[in-house]
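**Student:** heads up, no residue letters with this:
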């Protein structure tokens, strides 16, 4: 893909901001990272913003999201307690990884945000050339960034990709987590997925955790990194206070889950 697309692509005209949602370590009771989620400045959600992304402005949108996330994270002192900043990127908006990363590095340098805190996560919602994707991921790793697969189990990204590249983090899709306390099939799938990730040296994150019962089952399965409304909802240009599940409530939920 030619780098003229970076030079000649349209900018993204819709004003955006970022909401931050924590990924928490439920054992250490610390914030592992904050995921930057795009929002419209008019209050519109991510779906409305993404609906404005086209082939011509995809690069501009991707770059704007990166710089907005970094600038707002720095202003909020997001990394002060050791938390990372997780930025979603669009693989089809990255034409040459080392060229397209310049704006990101400039924003980090300008704001003082450590590049070592940045995690690049992607959701393979659209088909993409595997060789191109692997080139991006390997280049980012060589530059010192952490990488993550989002919505694992829902998109094109799957076990086949893990045979070729092992990211630092894999986020299990919320559909695998939702109702896991009452669904034995989901428990089997998640248990075996966690075992695979652990053996590959990949940190698993379970996202979409909403109930104490789901939390209890995941803890029983050995999950330590979680994300979801049970802990905090996204906060626009701010950092949420984490609601840690109480021990008594978790134990009761675990008894209900069997």
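**Tutor:** Perfect, I can see it now. Model, not experiment: these values are computed from the prediction.
**Student:** okay, CA-based contacts and neighbour counts for the rest of this
**Tutor:** Will do.
**Student:** strands along the stretch 51-200 of the chain, start to end?
**Tutor:** For the stretch 51-200 of the chain, the strands defined by DSSP state E, counting those that start in this stretch occupy 84-88, 118-122, 146-152, 169-172.
**Student:** now the angle from the longest one to strand 84-88?
**Tutor:** Right, strand 146-152. Between the axes of strand 146-152 and strand 84-88, defined by axes from the mean of the first three to the mean of the last three C-alpha atoms, to 10 degrees, the angle is 60 degrees.
**Student:** hey, where'd the helices end up in the chain?
**Tutor:** Under the criterion DSSP state H, the chain carries helices at the ranges 4-8, 46-50, 58-75, 97-100, 102-111, 130-142, 159-162, 174-177, 184-199, 212-220, 247-257.
**Student:** another one to put next to it:
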């Protein structure tokens, strides 16, 4: 596997603040197992992602993006994810506008994966379609990543700029339905129609859906009745700083309520 050179990658200043990661599971409801952990950037003292991202400038965007990738892989290995029995994926958010030449800008990711032994085919790169980006540039990144063995995901699907047009050009491995579509879906008929439509499109295109932002048993049961297997949200586990949180499975929650 070869990479090309990129002067912009070499000449960007480092971000002048420290970060860490919080991990939130994506569960497979059909097997009651952890399918993946999403690495969520936090400040060194646990500051939220919004506060961290507000400190990123155009000049430090590349180095910040690289730092997030290497930190996510390194911490996941330290926490035992590489050797976990269910072999979960690691989902890493990336900034498409911080990738100048995808084969050059992936070098640090490849280096830390090789150093730690984390399998490339268990890394998902997800991006938010809410960020306005050049579609041709994004498609180039996604195709290069796929050729290298990485999985790809569109985050917050249904909330941003790209939407169906992007899906028509490139079918990622996963689409993560925006949490605003999931909130109160058990009570909202228009959301039910929209989500069912997205699930049907994803199935026909061979793309696995992930529903995020699940907070209630009713939301979980509604999505499960639609055949959704991959889910994420506070209902199962909140992000844990520098840790892999335990899963609060629905049946366990029901037992707790029955005992009260």
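**Tutor:** Nice, I can see it. Keep in mind that this is a model prediction, so the values were computed, not measured.
**Student:** about what we covered before: TSV for the strands of the stretch 51-200 of structure 1, including mean neighbour count and distance to residue 104 of structure 1?
**Tutor:** Shown next, in TSV, are these (neighbours: other C-alpha atoms under 10 Å; distance: least, C-alpha to C-alpha, whole Å):
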stretch	mean neighbour count	distance to residue 104 of structure 1
strand 84-88	25	11
strand 118-122	23	10
strand 146-152	24	14
strand 169-172	22	20
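**Student:** can I get those in a markdown table with distance to residue 131 of structure 1?
**Tutor:** A markdown table is the format used below for the strands of the stretch 51-200 of structure 1 (distance: least, C-alpha to C-alpha, whole Å):
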| stretch | distance to residue 131 of structure 1 |
| --- | --- |
| strand 84-88 | 20 |
| strand 118-122 | 15 |
| strand 146-152 | 16 |
| strand 169-172 | 19 |
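**Student:** out of those, which comes closest to residue 219 of structure 1?
**Tutor:** Closest approach to residue 219 of structure 1 among these is made by strand 169-172 (14.5 Å; C-alpha to C-alpha).
**Student:** average distance between the closest one and structure 2?
**Tutor:** On superposition with structure 2, the mean distance recorded for strand 169-172 of structure 1 (mean C-alpha distance after the TM-score superposition for structure 1) is 0.2 Å.
**Student:** how about that strand, which residues of structure 2 does it hit?
**Tutor:** The alignment of strand 169-172 of structure 1 onto structure 2 (TM-score structural alignment) spans residues 174-177.
**Student:** hmm, who's touching that stretch?
**Tutor:** Residues outside stretch 174-177 of structure 2 that contact it (C-alpha atoms under 8 Å, 6 or more residues apart in numbering): 152-158, 202, 207-212.
**Student:** could you say which one of the helices of structure 1 comes nearest to residue 82 of structure 1?
**Tutor:** Of these, nearest to residue 82 of structure 1 by C-alpha to C-alpha is helix 58-75, at 12.6 Å.
**Student:** got the angle between the closest one and helix 102-111?
**Tutor:** Using the same axes, to 10 degrees: helix 58-75 of structure 1 against helix 102-111 is 20 degrees.
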